[in-house]
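Colleague: dropping the sequence and predicted coords here.
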Amino acid sequence: MGTSVNSTNTALVATRLGMALFATGFNAWGQLSLDRDPGHGEPDDLFSFAKVLEAQSIERPVAGLSYTLVRRDGVVCMAGVGLGHADDREAAYTFAEAANGEILGIQDDGTLVSGEEGGSEAQKVLAKYPCRSAVEAQNPERSWRCKSPVRTIAAFDAGFVILYQDGTVATLGDARFEDCLGRDITDDSPADEPGIVPDLANLAEPIKHVSAGGYALAALTESGGIYLWGMSPSGAQRGQQPFSTLCGVPNYVEVDDGDRDVQDVALGDSHAIALTTDGSVFVIGDNSSGQIGLGKTAREQAHPSWTKVSFDAPDGHEVVAVAAGPRSSFILTSPVQA
């Protein structure tokens, strides 16, 4: 678990053979050295996308500031530091952890409900924990029954965004960061309970994916449109937010002057990566640690507009997903389907 991670059901479960994972960005703890020993001393940051893992099947990575987790061929592997036990690593795929230490995930509440095809199934609840030790003790601070199955949970610095199977989006978090919640905070819709983001619910199409990083959140529609909301980061250790129009209302964001529909998107603390439907990869934002993969010559400047990455997938492969950690980016490839 880390500063901002994708969580419940966000992993792209890959069933095709011969997949590859490429990474770029902050690597001080060897967190991008997934398939090799990082050696002694502080590993170098990666400033362009490099292959870091190959396997028959690879799921979308889950990355914190000091570690990267990937499920390959059914087994979770870790590079970096921060999660010492196998149970902790498994939990990172089913729970999301915000920078304030709070954790949100899906679990059974011990009761049975009628299933869609008859029979019974376990009642699912959203469970929030104050810290990792509470997760280990199975002692949630609060829980809410899920009116619709949950597809994805992602964490931003002060809360969570939840995508339901019916395409609606909810948020919960800290009332002091109301813009990140994308909704008005009222007695009937408090900040610390899941509440629907109304502007996304009023779109003419459902949301298929959500991501979060720092104090920014993104929702991707079925037709390939990105909507962003949130606020600019603060503090000397944070890069400048590339999206100048961030506010409490989800706004449509064009990629490549609106000429591209988006297939996948991921947010870091102060950068973003997007996969378009034609297989191109675009990045935007801070590159001080190489997190957008544009090379060392571009490290001293922020990139306020979307830039196409010069990336060549392995022969016979295509890009199928992208992901981001706080200061890293990932590209996942798979063999082209005949």
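Modeller: Nice, thanks for sending it over. As the structure is a computational prediction, the values presented were derived from the model and not from experiment.

Colleague: alpha carbons only for contacts and neighbour counts from here, please
Modeller: Noted.

Colleague: the stretch 1-150 of the chain: strands as residue ranges?
Modeller: For the stretch 1-150 of the chain, applying DSSP state E, counting those that start in this stretch gives strands covering 19-25, 46-55, 62-63, 67-72, 75-80, 95-97, 103-114, 120-129, 142-145, 150-156.

Colleague: with mean neighbour count added, can I get the ones you listed in JSON lines?
Modeller: Compiled in JSON lines, the strands of the stretch 1-150 of the chain are given as follows (neighbours: other C-alpha atoms under 10 Å):
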{"stretch": "strand 19-25", "mean neighbour count": "25"}
{"stretch": "strand 46-55", "mean neighbour count": "20"}
{"stretch": "strand 62-63", "mean neighbour count": "29"}
{"stretch": "strand 67-72", "mean neighbour count": "24"}
{"stretch": "strand 75-80", "mean neighbour count": "19"}
{"stretch": "strand 95-97", "mean neighbour count": "30"}
{"stretch": "strand 103-114", "mean neighbour count": "17"}
{"stretch": "strand 120-129", "mean neighbour count": "19"}
{"stretch": "strand 142-145", "mean neighbour count": "15"}
{"stretch": "strand 150-156", "mean neighbour count": "27"}
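
Colleague: then this one, side by side with the first:
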Amino acid sequence: MQLDHKADLVALAGNDKIVSYENGTLKQYDSMQAYLSKDSVEIGACKDVISLVANQTSFTALTSNGEVWTWGDARYEACLGREVCDESPPAKPHLVEDLLDLPSGPIVKISSGGYATAAVTEAHDLYVWGGRTGQSKLVEGLSGQPIPIDLDGRDFLDVAVGNDHMVALTTDHELFVVGAGGNGQLGTYLDKLEDWKEVKLNLGHGRRMTGIYAGYKTTFVLVEGPGPDDNT
């Protein structure tokens, strides 16, 4: 089926809701059918959105100046990472004020999955927030307020959040994983990790990890360097 949507960015949540960013406006669709038929509701204007992600119940937008905006299902308030009140209702995009004026600079990368969201700052700090009542915490201390992740003072280059696992890449190109691993998404033989663990991959001489991505129960690693048959 051919689509003639001209959205700059599109994100699909686990509850089947879709949000698109078009010409400075965020539009929300209740289902894929609504998206295909262009049956949307404008949920707010947001200037210069450069990244739009979703998890099971919420959406997160990142602007070019490092602001983080969230909205979603009121029943999962922790996934929003901000206070919910009459002035900042859950269903409308509002700033995550705890991520403003951070000592390590503005947010430059966001990732979301399951019931958690993560963000990396300009100076390579990592923050996470989220959680669901009755579900074990993906990382220690996970809550509705963004918390920093400290792995012995390491700086972070990238982060990716799957349905129930999270991976982080340091500026020294080390890969750390946490969460569920029953489908091999942690790169180990372990079914679950409650604490962060480094995973060492045999990439070959001169190669290193430069980016990561997490799917529902998968992990992808971007590697740069000479190919296996390159002897130069």
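Modeller: Right, received. Where do you want to start? Just so we're clear, the structure is a prediction, and the values are computed from it rather than from any experiment.

Colleague: on that earlier part again, the strands of the stretch 1-150 of the first structure into a markdown table, with extra columns for distance to Arg299 of the first structure?
Modeller: As requested, the strands of the stretch 1-150 of the first structure are exported to a markdown table (distance: least, C-alpha to C-alpha, whole Å):
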| stretch | distance to Arg299 of the first structure |
| --- | --- |
| strand 19-25 | 10 |
| strand 46-55 | 8 |
| strand 62-63 | 21 |
| strand 67-72 | 22 |
| strand 75-80 | 23 |
| strand 95-97 | 29 |
| strand 103-114 | 33 |
| strand 120-129 | 38 |
| strand 142-145 | 43 |
| strand 150-156 | 25 |
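
Colleague: of all those strands, which one is nearest Ser189 of the first structure?
Modeller: Among these, the nearest to Ser189 of the first structure by C-alpha to C-alpha is strand 142-145 (13.8 Å).

Colleague: looking at the strands of the stretch 1-150 of the first structure, which is nearest to Gly248 of the first structure?
Modeller: Of all these, strand 150-156 sits nearest to Gly248 of the first structure, with 14.3 Å by C-alpha to C-alpha.

Colleague: quick one, the helix or strand following that closest one and strand 150-156 angle?
Modeller: The element immediately downstream of strand 150-156 of the first structure (helix or strand, assigned by DSSP states H and E) is strand 159-164. On the basis of axes from the mean of the first three to the mean of the last three C-alpha atoms, to 10 degrees, strand 159-164 of the first structure is oriented at 160 degrees to strand 150-156.

Colleague: residue range for the helix or strand following strand 159-164 of the first structure in the second structure?
Modeller: For strand 159-164 of the first structure, the following helix or strand on the C-terminal side (DSSP H and E) is strand 169-173. Aligned by TM-score structural alignment, strand 169-173 of the first structure falls on residues 68-72 of the second structure.

Colleague: relative to the first structure, what is the average displacement of that stretch?
Modeller: After superposition onto the first structure, the mean distance of stretch 68-72 of the second structure to its aligned counterpart is 0.5 Å, using mean C-alpha distance after the TM-score superposition for the first structure.

Colleague: quick one: map Ala313 of the first structure onto the second structure.
Modeller: Under TM-score structural alignment, Ala313 of the first structure pairs with Leu203 in the second structure.

Colleague: and the helices in the second structure, which stretches?
Modeller: According to DSSP state H, the second structure carries its helices in the segments 32-36.

Colleague: just want the most central residue of it.
Modeller: Residue closest to the average C-alpha location in the second structure (C-alpha atoms, centre = their mean): Ser111, at 1.2 Å.

Colleague: how much space between the alignment partner in the first structure of that one and Glu136 of the first structure?
Modeller: Structural alignment (TM-score structural alignment) places Ser111 of the second structure against Ser211 in the first structure. Look at Ser211 of the first structure and Glu136 of the first structure: by C-alpha to C-alpha, to the nearest Å, they are 26 Å apart.

Colleague: and what of Asp261 of the first structure?
Modeller: Separation of Asp261 of the first structure from Glu136 of the first structure (C-alpha to C-alpha): 41 Å.

Colleague: higher neighbour count, those two?
Modeller: Asp261 (20 against 13; other C-alpha atoms under 10 Å).

Colleague: relative to Gly25 of the first structure, how far out is the more buried one?
Modeller: Counting by C-alpha to C-alpha - Asp261 of the first structure and Gly25 of the first structure are separated by 26 Å.

Colleague: quick check: Leu200 of the first structure touching Ala170?
Modeller: No: using C-alpha atoms under 8 Å, Leu200 of the first structure is not in contact with Ala170; the gap is 9.4 Å.

Colleague: what is the burial count for the residue lying closest to Val161 of the first structure once chain neighbours are set aside?
Modeller: Nearest residue to Val161 of the first structure, sequence neighbours excluded (C-alpha to C-alpha, 6 or more residues apart in numbering): Thr171, at 4.4 Å. When neighbours are counted by other C-alpha under 10 Å, Thr171 of the first structure registers 23.
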